[in-house]
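> okay, sequence plus prediction incoming.
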Amino acid sequence: MSNVLITGGAGFVGSNLADRLVAQGDKVTIVDDLSMGLVENIPDSDLVTFYEESITNKEFMEHLLVKNKFDYIYLFAGVASVADSVARPYETHQVNQEANVFLLEVIRKRKLPVKKILFASSAAVYGDDPQLPKTELSRIKPLTPYAIDKFASERYMIDYGNLYDLPTVAVRFFNIFGPKQNPSSPYSGVISIITDCIREGKTFNLYGDGEQVRDFVYIDDVIDALLLLTRSDKAAEAHGTYNIAAGKKTSVNDMIAAYEKITGKKLDINQEAARQGDIKYSYADISKLAGLGYKPVYNIETGLEKYWEYINK
């Protein structure tokens, strides 16, 4: 049994990871201020301890780390709304960067025996650089405070690993979809918003022509990747940064067409002007992760089928 900390564990990815860890018998501690996560996402299990707390509470976080001596730490907590980071750059910076650096500093100073620390970054760090597909060595061009903080935190993880011999790894998430994604969240994925519209007969606001290309990856594949990077024998070598995606490009229009076919329902679409700052094309090269044995199981159709099945359960 491993002892695991997930910050942001009531959120979409964190709670799906918690489900998997609990299923394999791990003890899981979740810290989440519920600003975006949902308490009902948290697994109902004696193996789970939940604290409704912000990771910016330094005294609380230091005490928690020192007391529990976690084997694995997954850092998912953050203000995920890009718009919010533009409106409140300093407040979101404290969550998205400062708090994570503080945790690294506690682990370093207290010499805590962590086996792996994984930080969740974002494909947003690539910005609108035209080179495709995005590799981990692609040009970094963060366009918002959110993306700047994600990239800076990545670098802190990697450099703390190199300078102080901490077992750190960072991942750049592309467009994840699946169960427990909150469609009312300001930064929810387009698929969860469309799912909500199809189910409730609501109109979907499509910004732009729908030819935007994304790399949609199903949540189960993401959890496989996270466990591969932290738990597998090859994880010892897994430092640096890894793209987590399906390695496939799908336009929003093609995704909608596939979803309409699966659900047997027509999506009511209201077309709006493209949003300023939206990136037109984004998809990943996943060969670095594939080199460790990662192979996505789901494509856009099979992922949508499983998600729709879950939604209607």
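Structure's in. What do you need?

> drop to CA atoms for contacts and neighbour counts, all remaining ones
OK.

> give me the number of residues near I262?
Residues near I262, counting by other CA atoms under 10 Å, number 15.

> by contact count, what packs against the strand or helix carrying A152?
Remark: A152 resides in helix 145-164, with elements defined by DSSP states H and E. Under the contact criterion of 3 or more CA pairs under 8 Å, 6 or more residues apart in numbering; DSSP states H and E, the helices and strands touching helix 145-164 comprise helix 82-87, helix 89-93, helix 99-109, strand 116-122, strand 168-173.

> kindly reformat those as CSV containing distance to D215 and mean neighbour count.
Shown next, in CSV, are the helices and strands packed on helix 145-164 (distance: least, CA to CA, whole Å; neighbours: other CA atoms under 10 Å):
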stretch, distance to D215, mean neighbour count
helix 82-87, 19, 16
helix 89-93, 26, 16
helix 99-109, 27, 17
strand 116-122, 12, 23
strand 168-173, 10, 25
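
> of these, which is nearest L143?
Across the helices and strands packed on helix 145-164, L143 has its closest neighbour in helix 82-87 (9.7 Å, CA to CA).

> other residues contacting that closest one?
Among residues not part of helix 82-87, those counted as contacts by CA atoms under 8 Å, 6 or more residues apart in numbering are V79, E91, T92, H93, T144, P145, Y146, A147, Y187.

> burial measure for the fifth one, as a count.
Other residues near T144 number 18, with proximity taken as other CA under 10 Å.

> leaving out sequence neighbours, find the closest residue to it.
The spatial neighbour of T144 that comes closest, neighbours along the chain excluded (CA to CA, 6 or more residues apart in numbering), is V86 at 6.5 Å.

> from D278, how far off is that neighbour?
Distance of V86 to D278, given as CA to CA, to the nearest Å: 14 Å.

> ok, now I30?
Taking CA to CA as the measure, I30 falls 32 Å from D278.

> with M61 instead?
Look at M61 and D278: by CA to CA, they are 35 Å apart.

> one more structure, for comparison:
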Amino acid sequence: MYKLKQMKGQKALVTGGLGFIGSNVAHRLVGLGAKVTVYDACLDPYGWNYANVREIREHVRVVKADTRDFDKLCAHVKGQDYVFNCAGQVSHLDSMKDPWLDLDINCKGNLNLLEAARRFNDQARIVYCGTRAQIGRAMYSPIDEAHPTNPVDIYGINKLAGEKYHLLYADVYGMPVTSLPLNNVFGERHQMKHCLYGILNWFIRLALEGRDITIYGSGKQLREYNYVQDVVDALVLAGQSRKAKGRFYSISTRKAMPFLEMARQVVKEVGRGRVVKAPWPRERKQIEVGNVVSSYRKAKRELGWEPRTSFEAGLEKTVAFYRERLPEYV
């Protein structure tokens, strides 16, 4: 079983640091003793929220800036020991409606970061938050790092390009870069304003408000749901491990479950709401990928990482968080 190293006095930059995954990374880094800079463009309708860093506000430096602003990135990459690259446009549907914006954020933003690091801090350990959408529909199961990539939407294509940029900079310039394609992450500090991404958290809001949870189609497609604190541990562990240089790791859970079962468990844990079914909307059906079952064997073998939190335990913690703080996230 893994153990994260203390980071007292070390400096870390977290792009997208006011968002869901980024803010949870910032909390963990502060707990490990790091000096943290939170870098976020604060763009709507994305998940940035100053409430996400309220408990650690005195221990982090917050910079309101965009990864598409190369000069600002250069200024803040200098002197960092770690860069956790969590910024991005993360909506599948929005990427199809505005592919130029997705390209701008998810490609140009990542190239800016890598070029800034190459020019001014090429030994900073960079960890990139990828996505399961880079794979597309599964050709075999469980999905591993050798699986072919054939994304079904603009978001998946541009996030895959982002990963390729990162690994190229590791290969060509020797920069210590690692990528972790993430999959259906849920937990504390996720936005609850809309359902463009983070569907499990959105279902929690619907249940807390006593509303219907709509499932398209049969709901039998298998999915994995990764609790955010386990994911944060994987990101930090990848940053701390010298073995991870130039590598990418699939991050997953111990078991998958039908989408319908996930929704029913949300209703059961919250004690309100109900699950209803509806036909697939055309725009969603076109980018539906079917069953998703992945392997974390490589991450366990090389990093020592494996998920510690069961779905039920993670769901209980998440629901408890939003029972107290839902108004801050809607």
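Right, received. Where do you want to start? Fair warning: this is a prediction, and the values are worked out from it, not measured in the lab.

> that older thread, what about I30 and D278 of structure 1, which has more around it?
Neighbours were tallied for I30 of structure 1 and for D278 using other CA under 10 Å; the higher tally belongs to I30 (23 against 12).

> aligned partner of that one in structure 2?
Under the alignment defined by TM-score structural alignment, I30 of structure 1 corresponds to V38 in structure 2.

> how about the secondary structure of that match?
Secondary structure for V38 of structure 2, judged by DSSP: H, G, I helix; E, B strand; the rest coil, is strand.

> what sits against it?
If a contact means CA under 8 Å, 6+ apart, then V38 of structure 2 has L13, V14, T15, G16, G17, L18, S23, A26, V60, R61, V62, V63 as its contacts.

> and of those residues, the nearest to Y227 of structure 2?
Among those, S23 lies closest to Y227 of structure 2 (CA to CA), at 14.3 Å.

> so how far is F60 of structure 1 from A23 of structure 1?
For A23 of structure 1, the distance to F60 of structure 1 under the criterion CA to CA works out to 28 Å.

> equivalent analysis for D254 of structure 1, please.
Following CA to CA, the distance that separates D254 of structure 1 from F60 of structure 1 is 47 Å.

> try I219 of structure 1
Between I219 of structure 1 and F60 of structure 1 the distance is 30 Å, computed by CA to CA.

> between those two, which one's more packed in?
Comparing I219 of structure 1 with F60 by neighbour count (other CA under 10 Å), the higher total belongs to I219, at 24 against 12.

> contact partners for the counterpart of that one in structure 2?
Residue pairing (TM-score structural alignment): I219 of structure 1 is matched to V228 of structure 2. Contact analysis of V228 of structure 2 by CA under 8 Å, 6+ apart lists I21, N24, V185, F186, G187, E188.

> before we move on, the earlier item: give the buried residues for the helix holding A152 of structure 1.
145-158, 160-161 (16 or more other CA atoms under 10 Å).

> what does it rub up against?
Counting contacts by CA under 8 Å, 6+ apart, the residues outside helix 145-164 of structure 1 that touch it are 79-82, 85-86, 89, 92-93, 96-97, 100-101, 104, 108, 119, 121-122, 124-125, 142, 166-170, 239-241.

> quick one: the helices in structure 1, in order.
With DSSP state H as the criterion, structure 1 has helices at 12-23, 58-68, 82-87, 89-93, 99-109, 145-164, 190-200, 219-231, 252-263, 287-290, 300-311.

> which one of those lies nearest to L132 of structure 1?
L132 of structure 1 lies closest, by CA to CA, to one member of the helices of structure 1: helix 287-290, at 13.6 Å.

> hmm, back to that, Serialize the helices and strands packed on helix 145-164 of structure 1 to JSON lines and add fields for distance to V297 of structure 1.
Conversion of these to JSON lines gives the following (distance: least, CA to CA, whole Å):
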{"stretch": "helix 82-87", "distance to V297 of structure 1": "30"}
{"stretch": "helix 89-93", "distance to V297 of structure 1": "35"}
{"stretch": "helix 99-109", "distance to V297 of structure 1": "31"}
{"stretch": "strand 116-122", "distance to V297 of structure 1": "21"}
{"stretch": "strand 168-173", "distance to V297 of structure 1": "17"}
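
> N41 of structure 1: which of the ones you listed is closest?
Proximity to N41 of structure 1, assessed across those by CA to CA, is greatest for strand 116-122 (18.7 Å).

> what angle sits between the closest one and helix 219-231?
Here strand 116-122 of structure 1 points in a direction 140 degrees away from that of helix 219-231 (axes from the mean of the first three to the mean of the last three CA atoms, to 10 degrees).

> who touches strand 116-122 of structure 1?
Residues external to strand 116-122 of structure 1 that are found in contact with it (CA under 8 Å, 6+ apart): 71-76, 147, 150-151, 153-154, 157, 166-174, 230.

> please list which of the contacts of V38 of structure 2 are preserved in structure 1.
Of the contacts of V38 of structure 2, the subset whose aligned partners also make contact in structure 1 (criterion: both residues aligned by TM-score structural alignment, their matches' CA atoms under 8 Å) comprises L13, V14, T15, G16, G17, L18, V60, R61, V62, V63.

> hang on, the earlier thing: so which of the helices of structure 1 gets nearest D44 of structure 1?
Across those, closest to D44 of structure 1 is helix 12-23 (CA to CA), at 9.2 Å.

> could I get the buried residue list for the closest one?
By neighbour count with 16+ other CA under 10 Å, helix 12-23 of structure 1 contains the buried residues F12, V13, G14, S15, N16, L17, A18, D19, R20, L21, V22.

> can you tell me how far the equivalent of the fifth one over in structure 2 is from Q10 of structure 2?
In structure 2, the residue equivalent to N16 of structure 1 is N24, according to TM-score structural alignment. In this view, N24 of structure 2 and Q10 of structure 2 are 18 Å apart by CA to CA.

> fine by me, thanks again.
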